[in-house]
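>>> All I have is the shape, not the residue letters:
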């Protein structure tokens, strides 16, 4: 229990020695530390899931998820530990506002991957709908990209229609021939029963039409087979092109795609939108809870000890600075005095030397002039 308490103290960023001197503050900082710790755990889980959708591998997701969780934990710990309880409440709020903004941003980042996980089934359904639409669109575009298939199919339809039309003509001759044999009176028959001249004539026309029909069927079937072979070649090319696009369609399951699907779901469903907002608010509340605890809690013994310790350090620094400045000023004064004295003495020696040299030169000139 003691180790767990010290761990949560560490998570809260509190000073152990000062907390031991103020035991009434222990529970408050245990609560703050636990909030910071579990926020880091949630951040690690959220990042791990988000990165798993990116890498599609568990080990990189675990590694980077733990790294992200430690970073969020360190940021939260810094935010909480850097806050100080002041006598002025407005001063505390001014210091807390930037930290609250950062905490809200962190909460938004942490909550989004967990939202994706919570609504995973609905998102999967939406992504399947998207994939179906992409497949239909891809096939439509590929169909437009291969107009030769439609042209060849049109030629096949023309050849088949030609055979059908001639079959109709041949069937019409069969009807007229039967009517002539059985004595049915029509516009093209004589109405005499039996195989007369007209019946034999129509029989000859029917036989010729049947021969022509057989030849037409064989000839058009050869053409149809050739056209169908060409169509199969173009269909194979179209299928190969579709198979090139298929991995991209099947792989439409990344983080951006899931966020887009979640956005579409929240737009379509008010219930989904409300649930999304509530989850986001929950994480904002969790992330900002340690800051608000520090803001609303009264100034306690730990804060007094901490301020006293920091004031002592500040006073010690001022003392050291004053002492160091005094020593420095003393050394500078001594240097200036000795330096200026040495300089004046050197100037005097130089003047004496120059004066003696000048007098010697004048004496030499005068002696040379007299001689």
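Thanks, I have it. If you're wondering where the values come from, they're calculated on a predicted model, not measured in any experiment. Numbering: from 1, shown residues only.
>>> C-alpha from now on. contacts and neighbour counts both.
Will do.
>>> Residue 236 in helix, strand or coil?
helix (DSSP: H, G, I helix; E, B strand; the rest coil).
>>> Which residue ranges of the protein form helices?
For the chain, the helices identified by DSSP state H occupy 2-12, 16-21, 26-55, 58-81, 89-118, 120-145, 147-181, 197-250, 255-268, 270-296, 301-370, in order along the chain.
>>> Comparison target below:
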């Protein structure tokens, strides 16, 4: 154990393991706190602050649920309990995550985001409680807001289509009622163009008649005109003009009176019909009554909905208006809000004061415990890294060993395969030799023919073999199976194998022409495989009876009996003349 490591804690006193809500809320390490009993009271105080703040948040949630949702009390209690536990856990994390650092400025930087978060929660959580404190004043202001909303809605409905129609019907109703009251005459002459025209004509003639009367009187008195009093020619002329105007006036007045009589007879009936309706048509009075009922119903519904609106937003608006209109309420609102914000900030502030104070025994024990944990963690990390490196090296070594073992196994298999192929090829060659030797006594002509000039007729054969007409050696072209011309063949031929090689049944794995790695013969080509072979009949030298030539075996370049270009010679010591086919 290092010098800075924490000694093992002493046995806990009796009852020390009991759960303490205050210590849990403070975020203290109970195992370390047992070694520093003097710090227990300090953390109990911090835990009580955290629990009190969470309880205040729960009360705020209950008020908000009651104001905004009008929720039943069981639901309020359940949601309030959940909110209380959530805020309790959050405040506990805020105080537990603040640890002592070497710099006081560092403590301040660590506390800033926590203070900002606590400030936000304090401002939000204080609103429902503030609304409950000023509930009576807010309710009165809410009624004022409701009345204002109803007035605005009534003004709005008066300006809409229904409101404008109601205003027009009320005006028309007044006109019709005035017309009925006046005996059928319209309320104003302007309402009837004919009446206005007749009345204007009569008024004009009446004014002209008065003017002519004044002129006639003035002429008779000698005050104007000729200046001579009495009934002279001028006076008589003016009397005639007056009489003519009087006659026109009487005619116009009679026409007006006759038209007024007609209006009185017809106007009252028409006004009553329009006012009350006729023939099933809706009259002015009925339409006006219907539209007013419709408008009143809308206004009553809006008023009822407005009075039901008593949520938190409306109460906040009422509180804001009260604060602006009443300075006392505004000041009280401000200080109450600040008080609740301070209560929400209290856990973080208390924790900051503890950190900024001198370190206690608990702080020293926590620091030692954290150092030991860091050292232990670093040691475990190094150990895990070493184990990982050893495992990686073992994996690499194992992979190398597996690769080497597989490579050795493959080389052994390749050697054994090559040896087996060689043995099989030798056995096949011996068997072929035995069979051919057995056939010679019975069919010598198949193998021996004479050249012209040696007493034997020329054989008719295609180039390249003893069998008439088939190129490529002993029988079927292609060696011990069908393949390239120039090898050994069997009669009947065996099934095809690799080109130019020996066929086996079952076939051996493909190799270099059916034999181990085919190395070319010292002289001569062809052989048993598809490529150059290390098996040949004889050393192929030019002029040898069995020498190979192109195509089909023996030494390259010269015709040979087995190659098919040089005919077989009875005298092997004689030169081999060129021939056109065997």
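Yep, it's here. Predicted model only: the values in this text are computed from it and were never measured.
>>> hang on, the earlier thing: from the helices of structure 1, which stretch is densest packed?
Among the helices of structure 1, judged by mean count of other C-alpha atoms under 10 Å, the one packed with the most neighbours on average is helix 26-55 (a mean of 21).
>>> mind checking how far that helix is from the chain centre?
Its chain's C-alpha centre lies 20 Å from the corresponding centre of helix 26-55 of structure 1 when counted by C-alpha atoms, centre = their mean, to the nearest Å.
>>> Check which helices and strands it sits against.
Contact here means 3 or more C-alpha pairs under 8 Å, 6 or more residues apart in numbering; DSSP states H and E; on that basis helix 26-55 of structure 1 packs against helix 2-12, helix 58-81, helix 89-118, helix 255-268, helix 270-296.
>>> Any idea which of the ones you listed gets closest to residue 365 of structure 1?
When the helices and strands packed on helix 26-55 of structure 1 are ranked by proximity to residue 365 of structure 1, the top entry is helix 89-118, at 87.0 Å, counting by C-alpha to C-alpha.
>>> tell me, that closest one lands on which residues of structure 2?
On structure 2, the counterpart of helix 89-118 of structure 1 by TM-score structural alignment is residues 104-133.
>>> re earlier: can you redo the helices and strands packed on helix 26-55 of structure 1 as a markdown table with distance to residue 140 of structure 1?
Listed next are the helices and strands packed on helix 26-55 of structure 1 as a markdown table, based on distance: least, C-alpha to C-alpha, whole Å:
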| stretch | distance to residue 140 of structure 1 |
| --- | --- |
| helix 2-12 | 58 |
| helix 58-81 | 37 |
| helix 89-118 | 32 |
| helix 255-268 | 22 |
| helix 270-296 | 33 |
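>>> Looking at those helices, which is nearest to residue 316 of structure 1?
When those are ranked by distance to residue 316 of structure 1, counting by C-alpha to C-alpha, first place goes to helix 58-81 at 22.9 Å.
>>> so what's residue 250 of structure 1 closest to, chain neighbours aside?
Spatial nearest neighbour of residue 250 of structure 1, chain neighbours left out: residue 131 (7.3 Å); criterion: C-alpha to C-alpha, 6 or more residues apart in numbering.
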